[in-house]
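Engineer: coordinates only, no sequence provided:
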């Protein structure tokens, strides 16, 4: 079993305001399906109202993320599934519910995680 990240940036979600409740309901239904299937690990969206900070090893806190990196926002879902085909199928369900394409990435295997 491998862990997969299914995600989208906020700008990808071009949904009219009057459809947002349906999107929310549909995406929550997919999460419930993933939980029922026993593949759900974690999901959520970045709270864009809270600005990021960078924390150094000595505890120093600096405002903002890495200045050279793209903005990290949007929604994320981590699933643990048997293989890539299963992950693609789940990503398609998420894409349909969120009304936008999803990025799919696999986490490297780490025996300690």
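Structural biologist: Alright, I've got the coordinates. Because the structure is predicted, anything quoted here is derived from the model rather than measured.

Engineer: going forward, measure contacts and count neighbours with C-alpha atoms only.
Structural biologist: Fine.

Engineer: check contacts around the closest residue in space to residue 80 that isn't next to it in sequence.
Structural biologist: Among residues not flanking residue 80 along the chain, residue 3 sits closest, at 4.2 Å (Cα to Cα, 6 or more residues apart in numbering). By Cα atoms under 8 Å, 6 or more residues apart in numbering, the residues touching residue 3 are 78, 79, 80, 81, 106, 107.

Engineer: quick one: the last one and residue 6 touch, right?
Structural biologist: No - using Cα atoms under 8 Å, residue 107 is not in contact with residue 6; the gap is 10.8 Å.

Engineer: next one for the comparison:
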């Protein structure tokens, strides 16, 4: 089984404010389905009200992120799945629930994880 990151930037979710509750309910239902299917690893959204920081090996803290790198935001789901095709199927479910396309990325194999 391989872990996949399914994600979207916060600005991709565009819907009327009055639809927020139904979108949240739909998104939580997909996560519940992933848990029931035994493929769920993690899901959550980046708190965009808290700025990122870089922490160096010596403990130095710098406001912001890597120079030239876009600040990550939006929603992230990690699922452990048997194939890329399965990841595309789950991404489509999340896309419907969140009302925006999803990016699918595959984690490298790490025997220690």
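Structural biologist: That came through fine. All figures in this text were calculated on a predicted structure; none of them were measured in a lab.

Engineer: tm score of chain vs chain?
Structural biologist: TM-score of the superposed chains, computed with TM-score structural alignment, normalised by the length of structure 1, equals 0.98; 113 aligned residues with a Cα RMSD of 0.6 Å.

Engineer: quick one on the thing from earlier: distance of the aligned partner of the residue nearest to residue 80 of structure 1 in structure 2 from residue 42 of structure 2?
Structural biologist: Matched to structure 2 by TM-score structural alignment, residue 3 of structure 1 sits across from residue 3. Using Cα to Cα, to the nearest Å, one obtains 10 Å as the distance from residue 3 of structure 2 to residue 42 of structure 2.

Engineer: go on, residue 74 of structure 2?
Structural biologist: Distance of residue 74 of structure 2 to residue 42 of structure 2, computed by Cα to Cα: 14 Å.

Engineer: what's near enough to touch residue 98 of structure 1?
Structural biologist: Residue 98 of structure 1 neighbours (Cα under 8 Å, 6+ apart): 13, 23, 24, 26, 27.

Engineer: after superposition, how close is the host helix or strand of the third one to structure 2?
Structural biologist: What that stands for is residue 24 of structure 1. Applying DSSP states H and E as the criterion places residue 24 of structure 1 in helix 20-37. Its matched residues in structure 2 lie on average 0.3 Å from helix 20-37 of structure 1 after superposition (mean Cα distance after the TM-score superposition for structure 1).

Engineer: SS state for the residue nearest the centre of structure 2?
Structural biologist: Residue closest to the average C-alpha location in structure 2 (Cα atoms, centre = their mean): residue 76, at 0.9 Å. With DSSP: H, G, I helix; E, B strand; the rest coil as the basis, residue 76 of structure 2 sits in strand.

Engineer: repeat for residue 96 of structure 1
Structural biologist: Residue 96 of structure 1 - assigned by three-state DSSP - is helix.

Engineer: give me the neighbour count for it.
Structural biologist: The burial count assigned to residue 96 of structure 1 is 16, neighbours taken as other Cα atoms under 10 Å.

Engineer: can you list contacts of stretch 51-62 of structure 2?
Structural biologist: With Cα under 8 Å, 6+ apart, stretch 51-62 of structure 2 has contacts from 63, 64, 65, 66, 71.

Engineer: can you give me the end-to-end span of it?
Structural biologist: End to end - Cα to Cα - stretch 51-62 of structure 2 spans 11 Å.
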